[in-house]
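[1] Got a sequence here, can you build the structure:
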Amino acid sequence: MDLSLLDSEETEKMVNYLRSKKHPVYDGCMFPKFPTLLDGPEQHMEAIRNFDSKETDILLCTFPKSGTNWVYETVSMILQGDSQYTQDTKVNRMMETINLDQLSDQPSPRFINTHVAFRHIPKKHVDNGYKIIHVLRNPKDVMVSLYNHCRNDPCAVCIEEDFPGKWDDFIQDMCENKHNFYGGFFNYEREWEKAKQTKAVTNVHTVFYEDLKKNPVAEVERLAAFLNKELSPQLMEDIADKCSFTKLAEATRSGQKGEDMVAKFSENKTNFIFRKGTVGDWKNWFTVAQNEMFDQLLDRELKDSNLQFTYTL
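    Prediction:
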C-alpha cells in the first residue's frame, strides 16, 4: 500500500486500525505494528534472514532511537558523493517494513537498514562478510527518545494494553522488559557485542551517537573510509553540517526531502522522529529513584560486558 496516496479520512482509519492492534511477537521479540508483520511475523522475518544479499550491499543496524535517520542520511550523502538531501527516507529501505522484493531492482550499492536483532539479520550478509554499520547510543537517552516516539507512532502505541502510558509507567515497563521492542535494548546490544567478540560478524563499522554529536566531521571521515569513498575535506564538513540535527529536521519538515509521511500519521501531526537530538536529555526525565533503578539495571545487564556509554557531553 502506498501510504502517500491515502486521503485524510483513509489515513485516520489506518491510524485507528494500527492503534487498536496488538504488537506482533517473534522469537521472543516484540515488534512495532508494521503491516508486513501484523498477520503473523514468521514469514517476513524468515524472508529477512534468507535475504539474497549482494557483496555491494551495506546494512545499517541499530536499536530504535539510536540515530538511525541521522546516520542513514549521512551515509547516503557519502555514497552519492555530494551534500544534497536525498528524496528517500530510511523507512523505504527498512527490512521489516517493506516487501523485500522492492529491493531487487535497486542499483548497487544498496543501502538497507533494520532494527532486528543480530540473529535475525540476513545470514548471507553476515557469512560473506559484507559491510555493516552498527550504531549505539546511551540507553538512558534511548529510553526517553523511545517513550516520546511511542506516544505518537500508531505502530508503537497500543490502546488495549495502555502502552506506552505515562513516563513513570514506561520506564518501569522498560526495566522489566515487558514490551521488549526487538528483544529490548540490553539483549540487542549484548548480542552484537558477543558477535563481534567471537568473530561471528567481521566487517562491521561501529558508530556511537555521542561521538557523532561531539565530532561529526571526524565521524563522517571514518564512515567514508569504511565505505572506500574519497571525499574532500570541504565535502565532509558540508555533509556533517547538512546532517546536523537542526538542519536535517528542518529539511524533513519543510519538504526538502519529499513529503513528510511521519507527520501525516503522527498522533500530534508532527514528525516524531526528530525531537531534540541531544545528549543528556534523560536528566530532564529520570527522577532520582528512577535513575537509581536504571543504574542497578545497567550493573546487572552489563556486568560481563565491555560496553561503555557516554551519558553527558
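
[2] Every contact and neighbour count from this point should use C-alpha atoms.
    OK.

[3] And stretch 150-169, what's buried?
    Buried residues in stretch 150-169, counted by 16 or more other Cα atoms under 10 Å: 150-158, 163-165, 167.

[4] out of those residues, what pair is the most spread apart?
    Maximum pairwise distance in these, criterion Cα to Cα, is 18.3 Å, between Cys155 and Trp167.

[5] how near is Phe208 to Leu223?
    Using Cα to Cα, to the nearest Å, we find Phe208 at a distance of 12 Å from Leu223.

[6] For the stretch 201-313 of the chain, just list every one of the strands.
    Secondary structure of the stretch 201-313 of the chain (DSSP state E, counting those that start in this stretch): strands located at 204-208.

[7] Now do the helices in it.
    In the stretch 201-313 of the chain, the helices defined using DSSP state H, counting those that start in this stretch lie at 209-214, 216-226, 233-242, 245-254, 261-265, 288-301.

[8] Show me what the fourth one is packed against.
    Where contact means 3 or more Cα pairs under 8 Å, 6 or more residues apart in numbering; DSSP states H and E, helix 245-254 is not packed against any helix or strand.

[9] follow-up on the earlier one: Ala195: which of the helices of the stretch 201-313 of the chain is closest?
    helix 288-301 (16.8 Å).

[10] Which positions in the closest one come out as buried?
    The neighbour-count check on helix 288-301 (16+ other Cα under 10 Å) flags 291, 294 as buried.

[11] got it, and stretch 6-20?
    11, 15, 18-20.

[12] okay, the residues you listed in TSV with distance to Thr36 next?
    Listed next are the buried residues of stretch 6-20 as TSV, based on distance: Cα to Cα, whole Å:
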residue	distance to Thr36
Thr11	18
Val15	15
Leu18	12
Arg19	15
Ser20	16
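
[13] Put together a markdown table for those residues, with secondary structure and distance to Lys131 on each row.
    As requested, these are arranged in a markdown table below (DSSP: H, G, I helix; E, B strand; the rest coil; distance: Cα to Cα, whole Å):
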| residue | secondary structure | distance to Lys131 |
| --- | --- | --- |
| Thr11 | helix | 37 |
| Val15 | helix | 36 |
| Leu18 | helix | 34 |
| Arg19 | helix | 36 |
| Ser20 | helix | 38 |
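
[14] before we go on, could you also do this sequence so I can check it against the first one:
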Amino acid sequence: MEQMLNMLPPEMQVLMKQMSLKDFPQNPTSKSYKGHNFIPMFSPEVAEYAYDKMSVKEGDVYIVSYPKTGTNWTYEIIRQMLYRDPMSEELSKRIPLQLGVIEMEPCEKFALLDKLPLQRRIMGSHLPAELVNVDRITKANAKIVYVYRNPKDQIVSWLKFASKLPVVNEEPMKSMLNSGWDKYFEHVVAGDFPMNMKPGQWYPDHILGWYKHRDNKNVHFACFEEMKQDLPREIKKLADFLDVSLSNDEVDKITEACTFANMKKNIATDGSNRSKILDINMRKGEVGGWKNYFTVAQSERVDTLFKEKLAETDIRFTY
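    Okay, here's the model as predicted:
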C-alpha cells in the first residue's frame, strides 16, 4: 500500500490520507441541483463537476443504484473480479468511500482518481440517469451496472440505515424518520425524502430513468434477488459484460468471498475507515424482511404503485 501511495504526487498522498480519516459529515444538509433534492451528505456541486468534467477511461465501471438496493455487494463482487493481483487488491480495499462515490465531496478527488495506479476504476453513484453523463461514459467504452432490488425490502433497509446516520438529527429527515413506521411509509411513497430525485419522485422513477438505457450495450441491469438466488450464475453474467475472463475456480472463490457472512467478517477485521462505513451500510442482506413491517394494505399499495409506474418495462420483483 505504501509503495503505491508513494507513486502519487505529494499533494495527492495528503488528500488520500485526509479522506481515509473522514467519517460521514456531522452536520449534513440537503441541497438541490436541477430541481433534484439531494440526499444529505451528497454534494450537488460535485455531481455537476462530475457531469461536465470528470474524466472517463475505457474499462471504467460505474455501479449505479437507488440507495439500499445492493450497491456495496455488487461493488465487492466487481472489485474481486477486476483486482486480482496483490497490489491492486490491497489498494482497492484502502480506497476511501468518498473517493469511490461520484457525488461525494471533494471535487479534488477526481484528480486523485486519475493518478491511482489502477488499470480499471470502479465508481458508485445513487444519481438518477438525468444527472449522469451516460453518453460520455458509454462512448468511452466504460461500463454501467444498474442494480435494483424489490422495493419493499429497500424501504425497510433505508429506514434502518438512515436512522444510524447524522441525518436523523437534521430536518426534514429527523421528523420523517422518527415519527413511526406508518408515517415514514407515507413519506416514502409520497416522494418526500431528499433522495437525489425531484419532489414527488422516488424509487420507481429512478428505475424508469435508468431503464431508458436498458438497450445500451454498455449498460447491464443486475437484480439483487437474482444474485441471492444464484450468485455464480450472476457473477458469470457480470464477467461477460465487463469483458473479464474467469475460470470456474475463480467464480467459486468470488462467490465464497462475497457471501454476506464473509463480507461482514472481512469488514470487522479490516480496520479501515471505509470498512467502518460499510459496516453501517451492510445490515442483513435478506429477501423478505419487509413482511415484519408492512401491513397488507401497505404491501398492496406498493404493488399497485410499481405496477402502474413500470407497466411498460420488463422489471419484475421477487419478494
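
[15] where does the TM-score land?
    Between these two chains, after superposing, the TM-score reads 0.82 (TM-score structural alignment, normalised by the length of structure 1); 286 aligned residues with a Cα RMSD of 2.5 Å.

[16] Just give me the residue right at the centre of structure 2.
    Residue closest to the average C-alpha location in structure 2 (Cα atoms, centre = their mean): Thr71, at 3.6 Å.

[17] what's the spacing between the aligned partner of that one in structure 1 and Val126 of structure 1?
    For Thr71 of structure 2, the aligned position in structure 1 is occupied by Thr68, per TM-score structural alignment. Going from Thr68 of structure 1 to Val126 of structure 1 by Cα to Cα gives 20 Å.

[18] Repeat that for Thr89 of structure 1.
    From Thr89 of structure 1 to Val126 of structure 1 the distance is 24 Å (Cα to Cα).

[19] Those two - which one has more neighbours?
    Val126 (20 against 17; other Cα atoms under 10 Å).

[20] So that one, which state does it fall into?
    Classification of Val126 of structure 1 by DSSP: H, G, I helix; E, B strand; the rest coil places it in helix.

[21] Quick one: map it onto structure 2.
    In structure 2, Val126 of structure 1 lands on Thr138 (TM-score structural alignment).

[22] Pro233 of structure 1 too?
    Under the alignment (TM-score structural alignment), Pro233 of structure 1 pairs with Asn248 in structure 2.

[23] ditto for Ser104 of structure 1
    The equivalent of Ser104 of structure 1 in structure 2 is Asp114 (alignment by TM-score structural alignment).

[24] one step back: how about the helices of the stretch 201-313 of structure 1, which one is nearest Lys54 of structure 1?
    When the helices of the stretch 201-313 of structure 1 are compared by Cα to Cα, helix 216-226 sits nearest Lys54 of structure 1, at 17.2 Å.

[25] List the buried residues for that closest one?
    By neighbour count with 16+ other Cα under 10 Å, helix 216-226 of structure 1 contains the buried residues 216-217, 219-221, 223-224.

[26] how about those, which pair is most distant?
    Pro216 and Ala224 (12.2 Å).

[27] Tell me where the stretch 51-200 of structure 1 has helices.
    68-80, 123-127, 139-152, 167-176, 185-197.

[28] Let me have those helices in CSV, adding distance to Met261 of structure 1 as columns.
    Formatted as CSV, the helices of the stretch 51-200 of structure 1 follow (distance: least, Cα to Cα, whole Å):
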stretch, distance to Met261 of structure 1
helix 68-80, 14
helix 123-127, 30
helix 139-152, 13
helix 167-176, 26
helix 185-197, 27
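
[29] between those helices, which gets nearest to Tyr26 of structure 1?
    Closest of these to Tyr26 of structure 1 is helix 185-197, at 14.2 Å (criterion: Cα to Cα).

[30] which residues sit in contact with Gln43 of structure 1?
    By Cα atoms under 8 Å, 6 or more residues apart in numbering, Gln43 of structure 1 lies in contact with nothing.

[31] measure it to Asp2 of structure 1 for me?
    Gln43 of structure 1 is 21 Å from Asp2 of structure 1, by Cα to Cα.

[32] Kindly report the same for Phe181 of structure 1.
    Going from Phe181 of structure 1 to Asp2 of structure 1 by Cα to Cα gives 25 Å.

[33] the more surrounded of those two?
    Taking other Cα under 10 Å, Phe181 of structure 1 and Asp2 do not tie; Phe181 has more neighbours (25 against 5).

[34] Tell me the spatial nearest neighbour of the more buried one, not counting adjacent residues.
    Met30 (4.7 Å; Cα to Cα, 6 or more residues apart in numbering).

[35] Aligned counterpart of the one you found in structure 2, please.
    Met30 of structure 1 maps onto Asn37 in structure 2 when the alignment is built from TM-score structural alignment.

[36] surely its match meets Gly191?
    No: if you go by Cα atoms under 8 Å, Asn37 of structure 2 and Gly191 don't touch, sitting 10.5 Å apart.

[37] Between these two, which is the more surrounded one?
    Higher neighbour count among Asn37 of structure 2 and Gly191: Asn37, with 20 against 17, using other Cα under 10 Å.

[38] any idea how far the more buried one lies from Leu131 of structure 2?
    Between Asn37 of structure 2 and Leu131 of structure 2 the distance is 12 Å, computed by Cα to Cα.

[39] try Tyr211 of structure 2
    Distance, Tyr211 of structure 2 to Leu131 of structure 2, using Cα to Cα: 14 Å.

[40] on that earlier part again, from Ile78 of structure 2, how far out is the match of Pro233 of structure 1?
    The gap separating Asn248 of structure 2 from Ile78 of structure 2 is 16 Å, by Cα to Cα.

[41] Thanks again, I'm all set now.
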